[in-house]
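Novice: Structure of the sequence below:
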Amino acid sequence: MRRTAAALATVLTAGLAAGVPPAAAAEPSTCGTPADHQIADVQGSGTASPLTGRTVRVEGIVTADFQRPDQLKGFFIQDPTPDRDPRTSDGLFVYSTEEVAPGDRVLVTGTAVEYNGLTELSPVSAVDVCGTGRIAPARVRLPLRDGVDAPGVPPLERYEGMLLRFGQRLTATEVYRLGRYGEVTVSAGGRLFQPTDGHGSTQAGNDARRLLVDDGSNVQNPDTIPYTDPRVLRIGDSAYGLTGVLGHGFGEYRLEPTRTVRFAATDPRPEKPRHVGGDVRVASFNTLNWFTTLNRRGADTAEEQERQLTKLAAALKGLDADVVGLMEVENNGDTAVRAIVDRLNRDAGAATYAWVRHPYPGTDEIHVALIYRPAKVTPVGAARSAQDPVFDRPPLVQTFRPASGGTAFTMIVNHFKSKGCGGATGPDRDQGDGQGCYNARRVAQAEAIGALAAESENPLVVGDLNAYTAEDPVKVLTGAGLVSQTQRFVRPGERYSYVFDGQSGELDHALAGGSLSRRVTGATIWHVNSDEPVFLDYNTEYNPPRFYRPDAFRSSDHDPVLLGLDLR
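Specialist: As a prediction, the model looks like this:
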C-alpha cells in the first residue's frame, strides 16, 4: 500500500488516539510491507547486480533527489540497516519521478537493471513513503584502501549509490567538460601530472587519486554552468568536504553533490607573466589554429575570427616579447601571420612588429611562424628550414642579433608530429609506453633538429614538441647538448603548458645551446590557457556570451613560454 504524506498524517492521528507514542507513529522503524531484498543484495559484490532482470522490493532512506526533467529523473536511497560486507554498496538509484524528498523512508518495487554501468531500479511499479529517517555520509578518502574488492572490481564500486563525504582537500584537475556537461574532475594531493612528464606519477596512481564531480544531470550545455559565480573555476582551485551520492555513467563513477561545493581560489589567475629579466625577451606560443580562411580548423564566422584575433593579440601583448615563435598558424603564405602582425601594429604603432617569411612551410594545413620587433632585434642572413621528409611541419630557422649590438642567437621554431593515431603503422603505432602514437617519428624529428642546432649559432629550440619532458624526443634534444630552460627556472608544480584528460604536462619547450644557456636570465610558463575552461574561448557555439572577454585567458589551449636573454 502506498503511503503519502497525507496518509502518514492519518496514521499519526490514529496512533495518538490509540495511545501510541508520537515518535513511533510518525517515524516507524520499518515500512508496513517488508522488503524482500536488502539493497546490498541488489548491488552485489561485483560490477553488475546479481539480480539483474528480477523484480525486487527494497527499503531505504532517500539521500538525494534529482527528479526534475533537466536532472537524472530519479533519486537515490540507502539502507538504514546495512550489511557488514565492505564489498557491497548499501545505496541504489531509483529511476522514478514519484515525488519524494531527502529524508523520506521509502519502500520501492522495481526491476533491477544495469544502465550505463549503474545499478538501478527501472521500471519502478511502486514507491511507498512510509516515514522519515537520516543517513550520515560515509567518510572516505582518496586514494581508497586496496584489497577490499574482488579482482577486476574498481574500488569505487563498493560505494556506488551511497552518500559520501570526502573530508580531504581535493583539487580541480580538469575543467574541459565543465561548460558542456557540468563536470569537473578533482584529485587528491594536488593536480595530476602526466606520468611521462617526470613528476614521479604513474597512471594507476593518478587514476586512484581522481574523482569526477557532476551536476546531477545528463543535459548538455546546461543553462547554469556550475562553479562560475562569482568567478570561473580554474584547474588548481580546491575544495574541502565534498559531499554527495556516487553514481556511474558514460564509463565513469561520478559524485552528484548534495551540498553546495565551494572552490577556493588556490590557483589565482596570473594577470602577467613572471619577470624573466634580460635585454631581449623570446617566447613560444601555439595559437590553436589561427586561420584567416573561415570554417576550416579555426573560426567558423567573421565574428569568431575577430574574437580569436583579439584574444591572441592580448596574449602576445601580455608576453611583451621581442621574438615569438608561433605554431598552428594557417599555411596560406603570409596571409595568416600578416593578420596577427597587422593587429599588433594597429595597437602598438606601425612597424612595431614584422614577420619572417618561411622559406619552406611544407604542405600541412598549418605551419610554424616567427614574428619580431625590428627595433629590438635584426635578422642575420636569410631564414632557413629543412626539407627532410621526416617533418610534417618543417621548422623555421632564423638568426637574430640585438639591434643595439651584442651576441647573436638562432631561433629554431618547431611543431612536432602529434600523438594522434590516425594512419599510424609499424613503430609509429602506440607502443604502450605512455608516449602515444608517432613517438618514433618525433624521435627522428628531434634527431634532425639536434643536428640542425649543432650547426647553428647559439641555437634556441622552441615550440610544441608534442612530447612531455621525460619522453624520448626531449631526451634526444637534451642528449644533443641542449638545455631545457623551464627545467632550470620553473618550479616543478608550475612546469606544465597543456592539460589532457585531467593530467598536466609540458608539451611546449625552450631548449638552448650551452653557450646561450648561460645567457638566459629567466624562463616562465604563463598559465593563461591550460587551466581555464574552454567556454571562455572565442567560439560562439555552446559558449554563453556573458563569459567572453577580450583578454588573454583561453586564447589557446597551450600556455605560452617566455625567456629572458642577456645578449649585451
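
Novice: make it CA atoms for all contacts and neighbour counts henceforth
Specialist: Fine.

Novice: OK, contacts around residue 59?
Specialist: The contact partners of residue 59, taken as C-alpha atoms under 8 Å, 6 or more residues apart in numbering, are 31, 35, 38, 39, 79, 105, 106, 107, 108.

Novice: Now the second one, please; I'll put the structures next to each other:
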Amino acid sequence: MRVNVMSGLTRATAGTAVCALALAALVAGGDAPANATPATSVVINEVYGGGGNSGATYTNDFIELTNRSDAAVSLDGWSVQYHAGGATGTWQVTTLSGSIAPGGFYLVGEAKGAGGTQALPETQASGGIAMSATSGTVALVSGTTALTCADPAACQSASVDLVGYGTAALRETAPAAGASNTASVQRSDKADSDDNSADFTAGDPTPGAANAGSGGGDGGGGEPGPLRIHDIQGASWLSPHNNEHVTNVPGIVTAIRTTGSSRGYWIQDPAPDADPATSEGLFVYSTSPGVAVGDSVLVSGTVKDYYPLASGDTVQNTANLSVTEISGASASVLSHGEALPAAEVITPTTVPSAYAPDLGGANIESTPVTPDRSALDFWESREGMRVEVDDARVVGPSNAYGEQYVTTKPSQAPTYRGGTELRAENAVPSGRVEVVPVDGSDPGVSVGDVFQGATAGPVDYSLYGGYTIAATQVGTVRHKNLPPVVATPQSRRQLAVATYNVENLAPGDPADKYTRLAQGVVTNLAKPDIVAVEEVQDNTGATDNGVVAADQTLTKLTAAIVAAGGPKYDWREIDPVNDQDGGQPGGNIRVVFLFNPARVSFVDRGSSSVNRSTTPTAVRKLKGKPALSLSPGRIDPANAAWNASRKPLAGEFRFRNKPVFVIANHFDSKLGDQNADGRFQYPAQASAEQRAAQATAVHDFVGELQRVDRKANVVVLGDLNDYQFSPALSVLRTGSPTGHGRPILTDLISTLPRDEQYTYVYDGISEVLDHILVSPGVRGVRYQVVHINAEYTEQTSDHDPQVLRLTP
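Specialist: Reported below is the predicted structural model:
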C-alpha cells in the first residue's frame, strides 16, 4: 500500500494559488456558512492532546494540517480552534499564516506540559491551548473569529474541517477513538468521508510527517528526498543531521523488532556510496511499524542520536555510545518483496585486532570514524547494516534477556573451554560481539556451543553489551555440553581452602538455589575444609528493615550441604553495621567462614563484649608466633577505604595443630566505571582507587603477620573485583601499584596456564575477579578454578568458585 509523505512548505507570496474554500468570507460576529461536503483540499491530518503528560514523548500538544490538493493554499487569516467537545463551553483560537504546499504539512504547536522528553519539530504556527489527551474537538476555520456553534451540524457547517475525538459531542458523524497521553488520532489515506471514526485511527504521534496509519499528503509523488542513509549517518560518530526533520529517506526494510523497549525496524540503502566510514543502515524507532521485511520504503521523521542510559545517567555524562535513528517516523511503502541488501560476511580477519583506540580517556566521538582503526570504529561504520557470522562459537552464555556473545576470531585469546580471555588492561578481545534475536527468542547456549551456519542481522548497540547483531537469522545450535569441573579431593594431610561468591544469598531464595550451591560445595569443590563465602545477605534479604543477622541464611545453607552429603559446617562471621557495607540495599551482604570442625578448628579470640563490626583486629606476638587480637576480626574497619564496601574478615585456624591465617575479602565493585564498549577510551576506572586502598590495608596486615613469622601460613582470598594484572592486585602482592615492591603474596591464578586464567564471564569476556593468594611460607600448593557457573546459561551464581590444597 502506498503511503503519502511530507513535501516542502513555502510562505505565501503574491499570486499563490488558493482554493475556493480559502476565499469564503466570514459573516461579522457569527460563524461563516461553509460547504459541509467532504474536504478535498486542506484537512486536519492529526490531533494530539497528550503532549507533556505522563508517558508522553513530545512535550507539547499539536494539530497538524495537510494539503490534499495539487496547488498551494494560503492560510493567512485562517485559524485552528479547540473545544472541550461537550454541549457547552467556548472555542479557543490559534491563528495561522503562510501557506501549505501540495502534499505538505502544516504543524501547529499548542500548550506545553511538564512531561515528555522531545520537543516538536519546527512548527509553522503556535498557540497556548491545553487540549485534552482523550476527548475534544478541533476545527479548521477560514477565519479567526471564535466559533459559537454548539451542535455537530452547525459546527461542521462553520468549519473547513472538523475532528471530534474520544467522547466529543461535536464531531463529524462519530468521534475518532483511541486518543491518549501517548497516542494521537491520525487521518488515513482514504478520501474524507465526514465520519471521524472512519477517517481517523490512533497511533504514535508523528508531528510534521506522514501518519503511521498511512495518512497525509502525496509526498511529492513518492520520490526520494534529498538525503540518503549514508548522508544521515555521515563519517562521524554523531549524525550531521541530528535533530533535523528528514523526508523520504529511501531504503529496504531488513528487520523488525517488536519486543523490548526499543521497538522499530531497520532500513538499508541498496545503493551504497564509496565511503567505508558511512553506514548504509539506519534504525527507525516506531512502536507500530506498519511495514514488512522486504518493503521498499521512503521514511520521514526526526533524526536522533539516541543514547541508551543506565539509571542515573544523562546524555551529557553517559559513557555509552549512541544509535543514530529516525524517530516520530512515517513510511511510504513503494513495493513489497524486494531482495535484501547482501549481509557482509565477517571473517576472522575482517574486524581490526584492537578493540578500541587509546585516546587518553578522550571521547571517541570527537574523532572521525576510522573502520580499520578498531572494532568500535568498524561496527560504527556498519551501524544498522546487515552482517553475517558463520559457525560462530559462543563465548558468553545466554542470559534471561536472550542475549549471548560469540567471537568472530576463534583463535583470539581462547580459553581451554571455549571462551575468549581478557589478558591485559584495556585489551578487550576485538572478535567478541553480542547476538540478540530480534524476535525475543532465547537460544539457551553456553560457552563453547556453536551457531552452525549463518547468524545474521543488522548491527545495533545496547546499553550493557556494546555492539550487537540484531539477529534475524540464528545458526543451528550445536551444544558442546561443557562438563562442570570437579576438584581433586584433599588428602588427609592436606588442608583445602575455597572461596565462593554465592550472589546475594538470602533466606527467601528458592530451595533449588541452596540445593545447587550445596552440590557445588560437596561434589565440585570436594568438601573443602574451609570455605570463604561472599555475598551472604541478612535474614530478611533485600528488605531494608534494620535486620543485620544472617543466621537463618547460614542455617539453610549448611543444612543443604549436609543434605547433599557434605559435612556439618560451622561458621564464623561478623554482622555489619546496617546499610554500611554496600551491595543490594537492605541486604547487608558480608563474607563468612564455613569450616568443617571435624577437620579444622577455629581459634576464637577476644572478648564477646567487643563490637567487632567497628573494632579492628591486630597482630599480636604470642609465644613467638603471630596471633590475632580478635578472631574473627575485621581489618581496620574505620579506614575510609572500606566506605560502603565489605570489610575483610580475618580468622585464625588450626589444622593438624598448625596455625593458618585466612583473610576473606569482597573488594569494592566496578560499578560506576566507564563502559569499555563506550565513547571514552580508554575508559576511566573510578573504582580502582578504592580497591587499591583496600589492597594496601590487607597487604600491610599480611606484612605484620610475616614480621612476626616470615613462614606464617597466610591465605588471602575472595572476590577482589579486579584482574590479576591490575594495580590493586599489584598492591596486594607487593605494596606497589607497579609491582616493583617485594612480593609477600603469590596470586595463584597467575600460576595457571594462560588459557585457564579466569573465574568469571562478563559480556562474553572470560576474566578474573576472584583470587586466592598465599604467603611464601605456604607449602604443597595445589590450586584449581572450578568452572560450574559463569560459562553456563543455567547458573547458581555468576562466579565460579576455586579451591586451594596446602600442607601446613
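
Novice: one step back: which of the contacts of residue 59 of the first structure tops the neighbour count?
Specialist: Among the contacts of residue 59 of the first structure, residue 105 has the most neighbours (other C-alpha atoms under 10 Å), with 29 neighbours.

Novice: Residue 60 is in contact with that one, correct?
Specialist: Yes. Using C-alpha atoms under 8 Å, residue 105 of the first structure is in contact with residue 60, at 5.7 Å.

Novice: Okay, and residue 528 of the second structure sits in which element?
Specialist: Assigned by DSSP states H and E, residue 528 of the second structure belongs to neither a helix nor a strand.

Novice: ok, so what distance separates it from residue 599 of the second structure?
Specialist: 10 Å (C-alpha to C-alpha, to the nearest Å).

Novice: Of these two, give the one with the bigger neighbour count.
Specialist: The residue with more neighbours, out of residue 528 of the second structure and residue 599, is residue 528; 26 against 16, by other C-alpha under 10 Å.

Novice: give the contact list for that one.
Specialist: Going by C-alpha under 8 Å, 6+ apart, the list of residues near residue 528 of the second structure reads 489, 490, 495, 496, 497, 498, 521, 522, 596, 803.

Novice: In strands, which of those fall?
Specialist: Using DSSP state E, 495, 496, 497, 498, 803 are the members of these that sit in strands.

Novice: Going through those residues, which ones are buried?
Specialist: 495, 496, 497, 498, 803 (16 or more other C-alpha atoms under 10 Å).

Novice: can you redo these as a markdown table with distance to residue 719 of the second structure?
Specialist: As requested, those are exported to a markdown table (distance: C-alpha to C-alpha, whole Å):
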| residue | distance to residue 719 of the second structure |
| --- | --- |
| 495 | 21 |
| 496 | 18 |
| 497 | 14 |
| 498 | 12 |
| 803 | 13 |
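
Novice: The stretch 551-700 of the second structure: strands as residue ranges?
Specialist: Along the stretch 551-700 of the second structure, counting by DSSP state E, counting those that start in this stretch, strands occupy 570-572, 590-595, 601-603, 619-622, 625-628, 633-634, 649-655, 658-666, 680-681.

Novice: ok, now the stretch 201-350 of the second structure?
Specialist: So, for the stretch 201-350 of the second structure - with DSSP E, counting those that start in this stretch - the strands run 245-257, 264-268, 281-285, 296-306, 323-335, 344-345.

Novice: Can you name the element that comes right after the last one?
Specialist: Spelled out, that is strand 344-345 of the second structure. In N-to-C order, the element after strand 344-345 of the second structure by DSSP H and E is strand 362-363.

Novice: elements contacting that following strand?
Specialist: Packing partners of strand 362-363 of the second structure (3 or more C-alpha pairs under 8 Å, 6 or more residues apart in numbering; DSSP states H and E): strand 680-681.

Novice: how about residue 549 of the second structure, what's its match in the first structure?
Specialist: The equivalent of residue 549 of the second structure in the first structure is residue 332 (alignment by TM-score structural alignment).
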